[in-house]
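Enquirer: okay, sequence plus prediction incoming.
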Amino acid sequence: MREIIFDTETTGFYANEGDRITEIGCVEVINMLPTGRELQRLINPERDIPKEVTAVTGHTFEMLRDKPKFAEVAREFLDFVGDAVLVAHNAKFDMSFINMELERAGLPPIPASRFKDTAAMARERFPGSPASLDALCKRFDISLESRTKHGALIDAYLLAEVYLELNGGREQGLAFDESAGGAGKVAFPARPPRPAPLPSQVSEREREAHAAFLETIGGDRTLWKRLGLV
């Protein structure tokens, strides 16, 4: 299944009060594993950026002044996303900004049904525990060393790892086999036969003790003796 893990950086918290997107980062995953395809764009927000936001993202209006406006990258973003589900942390926040920018660009919004929220997934799985991206990275032992500032693409890659863990982690290596007659069937990798059987690790003393125990619970009537296991 193809999904897009994405994150946005913005000038503030309120899409309906004039705040704008300054960066968008997208990572393509198939069956919850990154494919290597990504999209990252810095965006001219067409307004000032508060100092407290710059302290978090590193973005200033001066560094973004010559970057494309969202309307100029909107079609590229939509083409990259296609019809995939959009996975974000606190998805309502990112959804509100994406759809606000699409509306400004004269494009239809993306339906809420196409967004998946990893924060809600984490709260359901770990009720009462912190559900921030940082907290989940620490819970799943995901390194934050590459992140000196909050960057959309860096955070999207971190979220891709968190998303995998929230869905069973590395056990996803037992991939769903869609070629075997439908989704939901697990394809276990074939193991080659052992070239020679392993020798028994049971000592003669242990064997005699086991035989004596079987006599106390039924002797020849026990399942072990009927199957020739003793």
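Expert: Okay, I see it. Numbers count the residues shown, from 1 in each chain.
Enquirer: please make it C-alpha for all contacts and neighbour counts, starting now.
Expert: Will do.
Enquirer: which residue ranges of the protein form strands?
Expert: Using DSSP state E, the strands found in the chain span residues 2-10, 21-30, 33-42, 85-88, 115-117.
Enquirer: tell me which of these sits most buried.
Expert: Among the strands of the chain, ranked by average contacts under mean count of other C-alpha atoms under 10 Å, first place goes to strand 2-10 (a mean of 26).
Enquirer: now the strands of the chain as TSV including distance to Phe97?
Expert: Written out in TSV, the entries for the strands of the chain read as follows (distance: least, C-alpha to C-alpha, whole Å):
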stretch	distance to Phe97
strand 2-10	8
strand 21-30	7
strand 33-42	15
strand 85-88	12
strand 115-117	13
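Enquirer: right, so of the ones you listed, which gets closest to Arg207?
Expert: Among the strands of the chain, strand 33-42 comes nearest to Arg207, with 48.9 Å by C-alpha to C-alpha.
Enquirer: who's in contact with that closest one?
Expert: The set of residues that contact strand 33-42 without belonging to it, under C-alpha atoms under 8 Å, 6 or more residues apart in numbering, is 22-29, 64, 67-68, 73, 77, 80, 152-153, 160, 164.
Enquirer: chain center to that strand, what's the gap?
Expert: 13 Å (C-alpha atoms, centre = their mean, to the nearest Å).
Enquirer: taking strand 21-30 as reference, get the angle to that strand.
Expert: Following axes from the mean of the first three to the mean of the last three C-alpha atoms, to 10 degrees, one obtains 160 degrees for the angle between strand 33-42 and strand 21-30.
Enquirer: between strand 33-42 and strand 2-10, how many degrees?
Expert: When the same axes, to 10 degrees is applied, the directions of strand 33-42 and strand 2-10 differ by 30 degrees.
Enquirer: follow-up on the earlier one: select, out of the strands of the chain, the one closest to Ala212.
Expert: Each of the strands of the chain was scored for nearness to Ala212 using C-alpha to C-alpha, and the closest is strand 33-42 (54.2 Å).
Enquirer: closest one to Asp94 among the strands of the chain?
Expert: Taking C-alpha to C-alpha as the measure, the strands of the chain were each checked against Asp94, and strand 2-10 came out nearest at 6.3 Å.
Enquirer: another one to put next to it:
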Amino acid sequence: MNTSSNSEYNRIVVLDTETTGMNREGGPHYEGHRIIEIGAVEIINRKLTGKHFHVYLKPDRTIQEEAIEIHGITDEFLVDKPLYKEVHEEFLEFIRGAELVAHNAPFDVGFMDYEFAKLSGAAVKTDDLCKVTDTLAMAKKIFPGKRNNLDVLCERYGIDNSHRTLHGALLDAEILADVFLMMTGGQTSMQFNAGAQDGGEMGANSIKRVASDRKPLKVLYASADEVQAHEERMKLVDNSLWGQ
């Protein structure tokens, strides 16, 4: 499995899943846990296209209480949702041939491969369909020895995730897409959407360069109280699912 990205793939799919269980020892899928939500968004030429894949799934088992506390999805909500086998072909078509990006990718890919294997005659694995890129592994190389969960990365890159109160596969995929674009190029898809083509205003003539004789920027340092408050917040974040 690939642990870094050169972001050269023309088509990228950023993905997240929610599951019936969260036990990390040995992987929840080995205990018969299932995917209950898939969210994926498409990026082409470093722009979010608006095309996405999103579905809730009915598992053949109950959801653990600790998982419900994280994503808020209940057994009752999933009663009338499709089984994975009903969306299998559509899902494969969406990810096939793309660079598949996920945070802690072995977790999501493990579940996907488990679902694939449960279908009769479906010997396919995720790695057979697409290149897999793990943004958690990427982040650990960029920020060694530091927390690298999704919330922390949003804070580092200045990405607003204030609307994220519970984990949701589609919302987390959208947020991760912005994080991935920042990690691999320094600009998000929203910044690339302005018309730089066909004489648009984002052409070379609009670039404003900073004067070399400019005054140095004033550096503002955090106070002792602000540092302490930040550390307390990080302790709370580190106890979340994303505290990798």
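Expert: Nice, thanks for sending it over. Source: prediction; values computed, not measured.
Enquirer: nearest to Thr60 of the first structure, out of the strands of the first structure?
Expert: Taking C-alpha to C-alpha, strand 21-30 is the member of the strands of the first structure nearest to Thr60 of the first structure, at 9.2 Å.
Enquirer: that closest one against the second structure, how far on average?
Expert: Comparing strand 21-30 of the first structure with its match in the second structure after superposition yields a mean distance of 0.4 Å (mean C-alpha distance after the TM-score superposition for the first structure).
Enquirer: show me how far that strand is from its chain's centre.
Expert: When C-alpha coordinates are averaged (C-alpha atoms, centre = their mean), strand 21-30 of the first structure and its chain have centres 13 Å apart.
Enquirer: now that strand: which residue numbers in the second structure?
Expert: The alignment of strand 21-30 of the first structure onto the second structure (TM-score structural alignment) covers residues 35-44.
Enquirer: what's the counterpart of Leu171 of the second structure in the first structure?
Expert: Leu171 of the second structure maps onto Ile154 in the first structure, by TM-score structural alignment.
Enquirer: quick one: contacts for that match?
Expert: For Ile154 of the first structure, the contacting residues are Gly25, Ser146, Arg147, taking C-alpha under 8 Å, 6+ apart as the criterion.
Enquirer: let's see that with 7 Å instead.
Expert: When contacts are counted by C-alpha atoms under 7 Å, 6 or more residues apart in numbering, Ile154 of the first structure is found next to Arg147.
Enquirer: ditto for Glu9 of the first structure
Expert: Contacts of Glu9 of the first structure were listed using C-alpha under 7 Å, 6+ apart, and they are Ile21, Thr22, Glu23, Ile24, Ala152.
Enquirer: of these, which is the nearest to Phe115 of the first structure?
Expert: Looking across these and measuring by C-alpha to C-alpha, the closest to Phe115 of the first structure is Ile24, at 15.6 Å.
Enquirer: so that closest one touches His150, yeah?
Expert: No: between Ile24 of the first structure and His150 there is no contact under C-alpha atoms under 7 Å: 11.5 Å.
Enquirer: sorry, back to before: what lies in contact with the match of strand 21-30 of the first structure?
Expert: The contact list for stretch 35-44 of the second structure (C-alpha under 7 Å, 6+ apart) reads 10-20, 48-59, 111, 169-170, 173-174.
Enquirer: try 8 Å
Expert: Residues outside stretch 35-44 of the second structure that contact it (C-alpha under 8 Å, 6+ apart): 10-20, 48-59, 78, 111-112, 115, 168-174, 177.
Enquirer: okay, which residue is most central for the second structure?
Expert: Nearest to the mean C-alpha position of the second structure, counting by C-alpha atoms, centre = their mean, stands Leu176 at 3.5 Å.
Enquirer: do I have it right that it meets Val152?
Expert: No: distance between Leu176 of the second structure and Val152: 11.6 Å, which falls outside the contact criterion (C-alpha atoms under 8 Å).
Enquirer: how many neighbours does Phe188 of the first structure have?
Expert: Close neighbours of Phe188 of the first structure, defined as other C-alpha atoms under 10 Å, add up to 11.
Enquirer: skipping its backbone neighbours, what lies nearest it in space?
Expert: Computed as C-alpha to C-alpha, 6 or more residues apart in numbering, the closest residue to Phe188 of the first structure that is not its neighbour in sequence is Leu174, at 6.0 Å.
Enquirer: what about that neighbour, how many neighbours?
Expert: Using other C-alpha under 10 Å, Leu174 of the first structure has 12 neighbouring residues.
Enquirer: same check, this time on Met190 of the second structure
Expert: Met190 of the second structure: 11 neighbours (other C-alpha under 10 Å).
Enquirer: give me the distance between it and Thr17 of the second structure.
Expert: Spatial separation of Met190 of the second structure from Thr17 of the second structure under the definition C-alpha to C-alpha, to the nearest Å is 24 Å.
Enquirer: ditto for Lys131 of the second structure
Expert: Computed as C-alpha to C-alpha, the Lys131 of the second structure to Thr17 of the second structure distance reads 18 Å.
Enquirer: over to Asp151 of the second structure?
Expert: The span separating Asp151 of the second structure from Thr17 of the second structure equals 16 Å under the rule C-alpha to C-alpha.
Enquirer: what's the counterpart of Asn149 of the second structure in the first structure?
Expert: Here Asn149 of the second structure is matched to Ser132 in the first structure, going by TM-score structural alignment.
Enquirer: so what's the closest residue to that match other than its chain neighbours up against?
Expert: For Ser132 of the first structure, ignoring the flanking residues on the chain, the nearest one in space by C-alpha to C-alpha, 6+ apart is Ala119 at 7.0 Å. Residues in contact with Ala119 of the first structure (C-alpha under 8 Å, 6+ apart) are His89, Asn90, Ala91, Ala131, Ser132, Leu133.
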